[in-house]
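Chemist: predicted structure and sequence below. I'll ask about it afterward.
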Amino acid sequence: MKQTFLLLLDMVFVAVAIWAAVAFPFGRTDFTIGAVEIFCAVFTILASAVVFLRLGLYRAVIRFMGQQAIWAVITAVSYSTLILGASVFFTRADTPRSMPFFYWCLALLLIGGTRLTVRAYYQAKLRSMSKNVIIYGAGESGRQLLTALHHGDQYRAVVFVDDDTCLQRSVINGLQVARPEDIAQLIDEHNITQVLLAIPSASQERRREIIDSLVGLPVHVRTVPKINELVAGRASVNQIQDIDLDDLLGRDPVPPYPELIDRCITNKVVMVTGAGGSIGSELCRQILMSGPSELLLLDNSEYALYQIQRELNQMMQENNLDVEMIVLLGSVQDQRRLETIYRTFDVQTVYHAAAYKHVPMVEYNIAEGVANNVFGTWYAAEAARKSGVETFVLVSTDKAVRPTNIMGASKRFAEMLLQGLAQRNTKTRFCMVRFGNVLGSSGSVVPLFREQIEAGGPVTVTHPEVSRYFMSIQEAAQLVLQAGAMGTGGDVFVLDMGEPVRIIDLARRMIRLSGYEMQLDARLADHIDIEFIGLRPGEKLHEELLLGSSVTGTGHPMIMRAEEECLPYSQMQRHLVELMRYCDVMDCDGITSVLNAAVSGFGGHEARHDYLWRKQGKVARKKSIAKVIPATAPASNVQELFPDKS
């Protein structure tokens, strides 16, 4: 219906142009029109309708029509003019010789001009509704981004900004290129709301310098994907996104050594426990690119396993990889299933990422948290030893160092179990990898801050002085993979993560990069407050990576091997039996007492927050352990923990 109306309107324009093309040379409108002239006009109108339809003048959306559509109008009017001229010539119609020229000009003005007018009207309307933005980077990516923005109604680019002095003060695609020093002035002049970084090939250091220069300006800083994502086809220039998590780090990412990553993976059977989690899924992505012969994914979450399986299948298709992938539902607390899996698939390398890591959540569920983190690690490691697995790598945390919470203590206890196993005569190499907070992982602070900023605040910070070590999720996975190649048995590896980052500074940086201020500014209507809510159960102000100061170097300049004391294997056995006894009856005081005795720096912790413990009225109530549980562990439990024990 719309196309029919436009076609009829154009034919009206053709008729008006024919009439006016005759009237202009005569200089009057009361001229006589004969039958031959009427035939020429009717024939031109009908033939022009066919030509206009064949050239696709009505397929283009007028308000978005571009250069190609304009050329189609010129071509169509030119053909219409040739038809008119031919009909006049062959019928010998009585018309001025200049009539075809006037007709071409008038038809082009009426048919093309109305389209351009409609397009200009819609673009003006869109500009009034769109946000004014600055494109930082006038290179190829910046120009592509500008073209993409022209076809949308969300953003309107008003100026380029570039560091290249050769480009400054020039005009590219209708936009002037300004200096970075002029950004603050441009923001005021043009009411800029966002700065879009179109510098995908810039180094990490240069990106950070640019982002630091924009912190504090009343604009939301966003970016296009990096050059490796664009080249790989995983993203396009018009996919505008928030600042990368890597850009929030206060240091350069630690570069990986590919030969270390490949050593325990390439052409080997590799298994990842907790494969659906944040760290586990990133491990799977990087392992897949190193070419294992088989990749086994184990998780007790059906949905998480399904999601990572879909993603990895897509990765294999995009990168033309041929890796056999096996997805397995199961719990790391099922030692028999683990041992069956290891033996059936002849697993050579295990990355143990299955754990409960959320500090307050484990404080609320002490028995289950300890059972998963401690016994899950023990069963997975013992099954690996018995099955002849070559390398077993535990994903640990900086919260295991002088812990103030059950989660950290359970992870340190798991580390000590592996150190104890490494003391035995075993073919399996056991090692641990300890790192700080992972940006973007589930339950981490960055996604929480982003949600709070999008909701308008406030941003909640536990304490003004709280600080944490941070690393990207890619770095964390690379560290785990490289450590497996360097371990000799019982090793604890840590990353040189630079200085810890204050959470309050991270919150301020994210707020400012989102275009807000922390307090109401006379110039700005939008602001987001920071609210201090106090430390959560088990949290401490500052995390550490090392128990002592004794560290040695490794094959990687940014990875250190910690020299830490550990308990004899026989003593760890006794603690493990005690811990299982207390977990069986969900005695939180008993669990805490074992962790206090075994884990250095964990003394004085009390079970005050466990939901079951509180509901049962046992919080802060000291009881005689002998009255609650038997003095010796049940024989079945000992056999389950130490099946080869006589």
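Modeler: On my side now, so go ahead.

Chemist: please make it C-alpha for all contacts and neighbour counts, starting now.
Modeler: Will do.

Chemist: how far does stretch 204-222 stretch from one end to the other?
Modeler: 15 Å (Cα to Cα, to the nearest Å).

Chemist: so which bits of it are buried?
Modeler: Buried residues in stretch 204-222, counted by 16 or more other Cα atoms under 10 Å: 207-208, 211, 214-222.

Chemist: what about these, which are in strands?
Modeler: Assigned to strands by DSSP state E, the following of those qualify: 220-222.

Chemist: ok, now how distant is the residue nearest to Ala355 when sequence neighbours are not counted from Leu579?
Modeler: Spatial nearest neighbour of Ala355, excluding adjacent residues (Cα to Cα, 6 or more residues apart in numbering): Asn373 at 5.2 Å. Look at Asn373 and Leu579: by Cα to Cα, they are 12 Å apart.

Chemist: another structure for you, compare them:
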Amino acid sequence: MRSLRERFVGGGLRYAVMTHDLVMVWLCWQLLFLGRYALLNEAPPQPWFSLDVLVVIALQALAFWKVGLYRGLWRFASVADLINIFKASFIGLLAILVVFSYRRLEGIPISVLVVYPFALSALLGTPRLLYRAWKDYQAVNSDARARRVLVLGAGHAAESLIKDLRRSGDYEPVGLLDDSTHLQGAKLHGTPILGRLDDVASVARETDAKLLVIAIPTLDAAGMQRVVGLCESTGLPFRTVPRLADILDGNSLPGQLKEVAIEDLLGRKPILPDWELIRGWLRGRTVLVTGGGGSIGSELCRQCARHGVAKIVVLEISELLMINIQAELRRNFPDLQVLGLLGDCGDPAVIRHALSRYRPDTVFHAAAYKQVPLLEDQLREAVRNNTLATECVATACVEAKVENFVFISTDKAVDPVNSLGATKRYAEMICQSLDKRSAATRFLTVRFGNVLGSVGSVVPLFREQIRKGGPVTVTHPDVSRYFMTIPEACLLILQAAASSSRGAIYMLDMGEPVLIRHLAEQMIRLAGKQPGVDVPIVYTGLRPGEKLHESLFYADEKCRPTAHPKVMEAGVREFCPELVLGNIAGLRRAIADYDIDAMREILLATIPEFRAVEEPCSANAGAKIVPFPSKEAGRIH
């Protein structure tokens, strides 16, 4: 709440501005009369003060108030303010014509009325623009130590950026760079365009720039990689302006500079989902998310809340994660019903209770263990949590006649060589088997690669290693992975869930796989350091269960495009559903007896392509990366 003094000062300034404007109305009216009769060498009949003049001032004041002229500040006067001034002047003219029409405008020359709105707009707008220019000049020159900034880009984002930099007083824009030939030599708000983006190193030296700012938010990942490389060649720190999507999602503020994130360099354009389809499908639904406090589960809750669900039920085994996601959802979506159930989704009593009490329309099964090296020594927990818990939730959904069951899988399930991949592949087959037996519940599987920023992923690990000065550990020089962001992963889930298919497996077109060593090198550079010089990279050898390369689908899954150009659908492979579902009882007995050998035998018998790796360093050494299929294949809906 503002203090009494602040209110008094603010009110006084507003009254001073109003007084200034009314004086300008009086001055404009008198000058127009003087000019009109001076041209005729006659004395003006209009006295300096009269009833007519007072009526004109009153009518114009009413027009100012109606247009809302005093909601803005002179300090930030802009074209929009000038438009409002002209609008108010024109409305004032119309009011004068109406009021004085009773005497047919006697004593008021037509020439005065014609020029009046333009002259008044000039008298009101000029002081505002001069005041803003003066304040901007003060901001630039108030601190001789203002940081000199070279801006890359000369579009709308750069225009707004220059205004913000000058307004802050802490930065001084010394020039711009842009590849558009018609802009060379021009100026943007007085700041010259000094060359092309490739000239950044020489221009930065000539202008003594201390900071580079990338003001091209529309750049795709390939373009951002090029610009980042140019910035790195200068040795100067660099920042970027946020993308519009980041601002709308509340992740960044307008005008806020941010460091270039590794997500900006994925190597492909962000996926744009079919919002109309997703919102139409989600609106008014009740959804249950298992593992709703984890990396994927929590973002899935946010996306569902953002796009119109009526109720979200979070099933989570961690009380801390449960508290965090419930508090966040209730804070950001106060009208949304957020319910929580603490428990293990692999416990039949827990999942039956959740389904009978909350009656969800859709269940998103995101709960899982996912750390490859750890699970190689923890096969029992991998089977219990990834396979049997999935069967438990899926079977309960069939019994409760839940409309949709969406299973979150992984690219490790393709030709699995580790416990994570095998247990997830078994869970995929369980879902496809139940889909054939259930008419009421529709089963879908969403399969994607590594998720940037998720708990336990390589990016947070590299970031922490770089912060400590290294070394950054990479398993193998040639190891590669597909990457996507957490929001993209969740939007893929929603896009697939909103489709009309049954039993299918959906995948995101994630572009080309990324070499992990290149990822490590890029992250080191983004931290302002040199790989191998400031931060060493150490190759440790592939860990148990790791491949050199991952694939997104089996060769015989007949992967084909969907209605969305970046989402692909894989058909159901040939397997025996009776064998898949029949071996679950054996897995449960092996779990109860902690019989690792029996579990492994069941997995090998059920998933013929599963071959556990004995020598991790040779894993998948000759593997080929299966390319994403052409969009020329038959399009389905």
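Modeler: That came through fine. The shown structure was predicted, so the numbers you read here are calculated from the model rather than taken from an experiment.

Chemist: circling back: now check structure 2 for the residue matching the residue nearest to Ala355 of structure 1.
Modeler: Aligning on TM-score structural alignment places Asn373 of structure 1 opposite Asn386 in structure 2.

Chemist: how many residues are close by its match?
Modeler: A count of nearby residues for Asn386 of structure 2, using other Cα atoms under 10 Å, gives 27.

Chemist: likewise for Gly11 of structure 2?
Modeler: As a measure of burial, Gly11 of structure 2 has 12 neighbours, counting by other Cα under 10 Å.

Chemist: ditto for Gly12 of structure 2
Modeler: 12.

Chemist: what of Ile516 of structure 2?
Modeler: 20.

Chemist: the residue nearest to Ala355 of structure 1 belongs to a strand?
Modeler: No: applying DSSP: H, G, I helix; E, B strand; the rest coil, one finds Asn373 of structure 1 to be helix, outside a strand.

Chemist: in structure 1, what stretch matches stretch 460-478 of structure 2?
Modeler: With TM-score structural alignment as the criterion, stretch 460-478 of structure 2 aligns to 447-465.

Chemist: revised request: answer the last question for stretch 293-300 of structure 2.
Modeler: Under TM-score structural alignment, the match for stretch 293-300 of structure 2 is residues 276-283.

Chemist: just stretch 17-26 of structure 2 next, same as before
Modeler: Using TM-score structural alignment, stretch 17-26 of structure 2 finds no match anywhere in structure 1.

Chemist: if you count neighbours, what's buried in that stretch?
Modeler: 17-18, 21-22, 24-26.

Chemist: looking at those residues, which is nearest Asn141 of structure 2?
Modeler: Val17 (26.2 Å; Cα to Cα).

Chemist: what does Arg343 of structure 1 align to in structure 2?
Modeler: For Arg343 of structure 1, the residue aligned by TM-score structural alignment is Ser356.

Chemist: surely that match and Ala400 touch.
Modeler: Yes: using Cα atoms under 8 Å, Ser356 of structure 2 makes contact with Ala400 at a distance of 7.2 Å.

Chemist: please identify which of those two sits among more neighbours.
Modeler: It is Ala400, of Ser356 of structure 2 and Ala400, that has more neighbours when counted by other Cα under 10 Å, with 16 against 12.
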